[in-house]
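J.: Give me a 3D structure for the following:
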Amino acid sequence: MSIIRPFDPTDVLKFNAVNADAWTATYHTGYYASYAAQWPDFCVTVTDTHDDIKAYMISKHEPPPPDTQHHGHLTALSIIPTFRSLGLARTLMTILERLSSPEGVDAWFVDLFVRCNNTRAIEMYEKLGYSVYRRVVDYYHGMEGEGSSRDELDGFDMRKSMPKDTTGKYVRANGRDILVTPDQVWA
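T.: I've put the predicted structure just below:
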């Protein structure tokens, strides 16, 4: 049995087993605490009945409305290997999408970044309706050692339109062919 509860900043002291995965980007403790303080509804932890952490999601909405690109953003979603393929990722993404919907913050889309070589995650997000919006060259620069391949360093910006985006303005079919640099993403 899994229990979904609000993320608590002290969870960072107990989620080493979840973050031991090579695909998980780990941030400093204050980073997680700032998310939990600013976007408490967007940050959740999944535990077992013994309160052992099995998964978590750190997300937010940015920038605040009425900005035309107001969107939900998945920063981190990580699941311990023994709890994968149980539908937890789908459940957590459903929470983020519900919070980003008209009943929530009424965002235009939800986005996330994933390494280009993380095929399992990419396939899962595609099954959930996300598509590649663009490829960010060297998105993960500094997180890999020398000799890393392009697919290890680049990240896909994946998006899913929310009901507000009736024309599909914030998604595109040819996103894998659109190359941008990290500074173009944050401009």
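J.: rest of the way, CA atoms for contacts and neighbours
T.: Will do.
J.: Nearest spatial neighbour of D41, chain-adjacent residues omitted?
T.: Once flanking residues are discounted, D41 sits nearest to P6: 7.1 Å by CA to CA, 6 or more residues apart in numbering.
J.: That neighbour touches T47, doesn't it?
T.: No - at 10.6 Å, P6 does not count as touching T47 under the criterion of CA atoms under 8 Å.
J.: what secondary structure does V46 sit in?
T.: Under DSSP: H, G, I helix; E, B strand; the rest coil, V46 falls in the strand class.
J.: In contact with it, which residues?
T.: The contact partners of V46, by CA atoms under 8 Å, 6 or more residues apart in numbering, come to S2, I3, I4, R5, I53, K54, A55, Y56.
J.: ok, it to S131 distance?
T.: V46 sits at a distance of 26 Å from S131 (criterion: CA to CA, to the nearest Å).
J.: ditto for L86
T.: 22 Å.
J.: same deal with D138?
T.: Using CA to CA, D138 is found at 20 Å from S131.
J.: who's more crowded, the two?
T.: Set D138 next to S131 and count neighbours by other CA atoms under 10 Å: S131 wins out with 24 against 18.
J.: structure for this one too, so we can compare:
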Amino acid sequence: MSTVRPMRVNDLFHISSTNLDPLTETYNVSFYLEYLTKWPDLCRVIEGMDGQIEGYILGKLESSPYPSPVTPWTPSTNPDPNYLPWHGHITALTVAPSARRLGHASRLTESLEQQSDAANAWFVDLYVRASNEIAKELYRKMGYSVYRRVVDYYNDGEDAFDMRKSLGRDKNKECVREGGEETRVRPEDVW
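T.: Below you'll find the model as predicted:
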């Protein structure tokens, strides 16, 4: 049985086997350390019975860097469609090729959602390549939907889907939408 636990600094020496997928972003050590320092509750690994790291998730809690257009902010009174309220964000989620189809991605994501919900976030979001059908289907099964398409988001010119899942604070599910694939924005619009 694999166990989800908080990521530790020394885990960074053991995650390279999880980054073998060409769609997985690999970051420098300072990036991982920044996340571990700022958002330790949102950085988790899944460890196998043999002690090997089988996957990890990096997340953060954030909001737009500029003040809310209305106070207090609610989805129904928000005049700025690109304003991001307090929310959880999945920066990276990966599972080693040898440990796929075991539910690890769902367990890691659920742990981040629980921490974000406990921090009173409105939703959890993530960006996924428009061409990554496997990941999009995985997230849809976990309750995420496309909120908008970010045109030319990646360095190679590919679009990203901004996918979201409402949390307990968004009781009326106003932070998500149907048909978000047709709502197009530029990377500079999403902050």
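J.: just the strands in the second structure please.
T.: 3-6, 44-47, 53-62, 87-95, 123-129, 145-150, 160-166, 184-185 (DSSP state E).
J.: Can you add distance to P22 of the second structure and give the ones you listed back as JSON lines?
T.: Listed next are those as JSON lines, based on distance: least, CA to CA, whole Å:
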{"stretch": "strand 3-6", "distance to P22 of the second structure": "24"}
{"stretch": "strand 44-47", "distance to P22 of the second structure": "20"}
{"stretch": "strand 53-62", "distance to P22 of the second structure": "15"}
{"stretch": "strand 87-95", "distance to P22 of the second structure": "11"}
{"stretch": "strand 123-129", "distance to P22 of the second structure": "12"}
{"stretch": "strand 145-150", "distance to P22 of the second structure": "21"}
{"stretch": "strand 160-166", "distance to P22 of the second structure": "16"}
{"stretch": "strand 184-185", "distance to P22 of the second structure": "26"}
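J.: which residues of the second structure does the longest helix along the first structure align to?
T.: Determined from DSSP state H, the single longest helix within the first structure is helix 88-100. Helix 88-100 of the first structure lines up with residues 104-116 of the second structure when matched by TM-score structural alignment.
J.: How many residues are close by M163 of the second structure?
T.: 24.
J.: quick one: what's aligned to it in the first structure?
T.: Aligning on TM-score structural alignment places M163 of the second structure opposite M158 in the first structure.
J.: Please name the nearest non-neighbouring residue to that match.
T.: Per CA to CA, 6+ apart, closest to M158 of the first structure is V132, 4.3 Å.
J.: so the one you found makes contact with D177?
T.: No - under the criterion of CA under 8 Å, V132 of the first structure makes no contact with D177, lying 9.3 Å away.
J.: If you count surrounding residues, which of those two has more?
T.: Set side by side, V132 of the first structure and D177 show more neighbours around V132, with 26 against 11, by other CA under 10 Å.
J.: Need the counterpart of that one in the second structure.
T.: Using TM-score structural alignment as the criterion, V132 of the first structure maps onto V146 of the second structure.
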